[in-house]
Structure formats: structure tokens, C-alpha cells
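> sharing a sequence plus its predicted fold:
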Amino acid sequence: MIEPSAAARRSMAAENSDEVWIDLITMTHPELETPIRLTNDKTEFLSVEGDTPLYGTRSRGAGRVGPDAADPVHVFNYVPFAIAWPGYEEGAVPEIPLKIDMIDRAKILPLLRTRYEGRVKCLVESVLASAPDVVNFRFAGFYLVAAPWNDVSAELKLQLARYDLEPYPVGVLTPAIAPGLFP
């Protein structure tokens, strides 16, 4: 578990705060050459693509593992989205609803239309704009399970793996199969 920074705790406890919270999303899949990184804040100007200025957030390597670990900074591309952190309802699998505005359909639709073999893994993190390298909250282990869209928005649903649907018990522990359990 990540301990929120002192600045984050002050921001959460304050009635009015000048801190801006930024959500970072990293989507990974074996078929993707590089992870898809999205942010909901125009922290800085990145470049120009045609006539369109591109904005985003530079942050330390979010969830770096393996060959990605040597990359000191990742660029998260700005896409307007709204996100709600997962709740803790009795008997329900935690899920994160993510609503992406379809302002730039050219970027979003190819992602939604791509069919991957297996599930897309998602890492959701929250940082402060004043300290984008310090992760204050991290929600790992979520998978993209639904992505319906219309002309206005795409409503993605991220969900933890459903371990309650796993068969239990897997086998029967008898003296022939597990002799170490029986004296």
C-alpha cells in the first residue's frame, strides 16, 4: 500500500486547496509494443501533430517492471476523462468506471476497436500536479472488461479479477494425492 505524501494529506484535509489532482492510467497487453498511457490533465505542452497541439503529463515510470525499468520518465497523453475510485461493497467485485470524452475520436476509437487476445491490464494512479513523480494512490490489478461507446463518450469498466468464480476445491486432498498431510 502506498502512503500518501504530506502534501496530498494536506490537500485532502483542506476545505479549499490549490493542489490539482491528476489521474494516470497505464494500459498494458502483450500485443501492445508500448503501454498506452493517459492522463486527465494538460500539465504541459508536448508537441504539435499536424494542426493539433498535444498535451500531457511527464511522470516517473508508473508501475515499471522488466525492460521498462530503465526508462526514467513516461509521458502520459492528455485525454479528457472522468474516473471514480473503486468502492468496497459487500459481495461486489471492485470496479473503476472510466468515462472518456470523444473529443479526439481519431485517438480513442482505434484503441476501443482493437481486439486483443486476452485482457488489457490497467494501472490507475493519482498524483499531484505539483509533484507528478510522487504516486499518492495506486490501484493495480484491474482489467478492462467493457468498453461501450457512442458519439459523446466511451464508458470503460475496469474490474479486478473475479476469484470468486474459481472452482474450489481444485482437487480432493486424499492420502494418495497428499501423503504429507496425513500422519
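Yes, it's here.
> please count neighbours and contacts with C-alpha atoms only from this point.
OK.
> let me know whether L38 touches F81 as I believe.
No - if you go by Cα atoms under 8 Å, L38 and F81 don't touch, sitting 9.1 Å apart.
> neighbour count: these two, which is higher?
Between L38 and F81, counted using other Cα atoms under 10 Å, the more crowded position is L38 (21 against 18).
> what distance do you get for that one to G171?
Using Cα to Cα, to the nearest Å, L38 is found at 43 Å from G171.
> S11 touches L128, doesn't it?
No - the pair S11 / L128 is not scored as a contact, 9.3 Å apart, by Cα under 8 Å.
> quick one: common contacting residues for these two?
Residues touching both S11 and L128 (Cα atoms under 8 Å, 6 or more residues apart in numbering): E19.
> hey, which strand is longest across the protein?
strand 131-146 (DSSP state E).
> how far off strand 131-146 does the following helix or strand past that strand point, in degrees?
Of the helices and strands lying after strand 131-146 in sequence (DSSP states H and E), the nearest is strand 153-160. Orientation check (axes from the mean of the first three to the mean of the last three Cα atoms, to 10 degrees): strand 153-160 against strand 131-146 gives 90 degrees.
> pasting the second one now:
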Amino acid sequence: MFDDETGEVVVLLLAFDHPDLDEPMLISSDNADLVDFEEQLRGTVSRGATYHFMPMEIALPEEGEDAQPTLRLTVYDVGQELEPLLQKSVTPATVTAEIVLASAPDDPEVQFADFELTQAAIEAGNAVLDLTVDTLASEPFPADTFTPGRFGGLWTTF
């Protein structure tokens, strides 16, 4: 990882899961393998699942105390399969991100589970997606105020 040059190719695998989908939508950042000869589709085969190639760019979360743990992903040339999920869905999709090496796609180097697709903007066929981990830091604190109107039993004297 810290080498100036290496022969290894780092591949990002994303699995979008949502109740509106029959099966998870799988996309890959690598186009080296031809996974479907008839349709000329490229992608990555990992653990028996085919991840279809989509050109993408990733921006890691900002560092800092007040920074939100948001991963920004730009997917270029979004297909007709992904667009309805992004535009018409009311509930957020869950996303699992894995980093693998192209030489060993069945062995994830790093896995990030339980991202939520919190924002999606589609413009000219490109999608900018914000993926966020549901953290307790984003929950309001305190959740409730202990007032006589809400918690009358706390204020009763005997």
C-alpha cells in the first residue's frame, strides 16, 4: 500500500441492497475482465458474484471533530437499472463496500458494511452519491427532555 509503484490494481466493489430490488445491484471499479461476451460487459467476478463495471470516483470523508462520516461517490454513465432506485426510492438503500486486489478478487482486503445511501443527485447521466454510516454522533442528545408533561411519574411526590 505504501509502495511508490506496484503491479497490483486496487478494486472497489459496491453492493447496493434495497427492498425494491429483487437482488443486490453489484458494481465494480475495474474493467479488466470480460464477464459477458455477448453483451460485451466488463467487471469483476468475486466469490461467484458478478460486479459490473461502472466508471467511478471516490472521495473519502473529511477529517476533523465536526466532520460527518460521509463517503462521496461519483458514478459516471449511470445505467437505467440504477437510476430508478436513486430517484424514486423513499427509503435509503444499504451499501456494502469492499476493497479487493484484482489479482485476488475473492479475498477482501477491507470491508465496510452498513453504509446508507443518504443523498443521490443525478445530472447528465452521472450520479453523485453520499454514503453515510449510521452513527450515534448524528442522533440528537438528549433524545427526550424529562419534563412533568412527558415523564409525570418522575415528578410525583409521596
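Alright, I've got the coordinates. Being a predicted model, the structure only gives us computed values, none of them experimental.
> report the TM-score for the pair.
TM-score for the superposed chains, counting by TM-score structural alignment, normalised by the length of the second structure: 0.80, backed by 148 aligned residues with a Cα RMSD of 2.4 Å.
> ranges for the helices of the first structure?
6-13, 105-113 (DSSP state H).
> helices and strands around the last one, which ones?
Here helix 105-113 of the first structure touches no other helix or strand, going by 3 or more Cα pairs under 8 Å, 6 or more residues apart in numbering; DSSP states H and E.
> and it, which residues are buried?
I108 (16 or more other Cα atoms under 10 Å).
> centre of the chain to that helix, how far?
17 Å (Cα atoms, centre = their mean, to the nearest Å).
> can you give me the angle that helix makes with strand 153-160?
Going by the same axes, to 10 degrees, helix 105-113 of the first structure makes 40 degrees with strand 153-160.
> where along the first structure do the strands fall?
Under DSSP E, the first structure gives strands at 21-28, 36-39, 44-49, 52-60, 73-78, 81-83, 95-101, 121-128, 131-146, 153-160.
> center of the second structure - which residue?
Nearest residue to the geometric centre of the second structure (Cα atoms, centre = their mean): V95, 3.8 Å.
> the first structure: which residue goes with that one?
Aligned by TM-score structural alignment, V95 of the second structure pairs with C122 of the first structure.
> could you export the strands of the first structure as CSV, including distance to R113 of the first structure?
As requested, the strands of the first structure are exported to CSV (distance: least, Cα to Cα, whole Å):
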stretch, distance to R113 of the first structure
strand 21-28, 15
strand 36-39, 14
strand 44-49, 22
strand 52-60, 22
strand 73-78, 19
strand 81-83, 18
strand 95-101, 15
strand 121-128, 16
strand 131-146, 12
strand 153-160, 11
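> of all the ones you listed, which one is nearest L111 of the first structure?
strand 36-39 (9.1 Å; Cα to Cα).
> give me the neighbour count for P53 of the first structure.
Neighbour number of P53 of the first structure under other Cα under 10 Å is 10.
> G171 of the first structure versus I177 of the first structure, what's the distance?
9 Å.
> ok, M12 of the first structure next?
Distance from M12 of the first structure to G171 of the first structure, counting by Cα to Cα: 48 Å.
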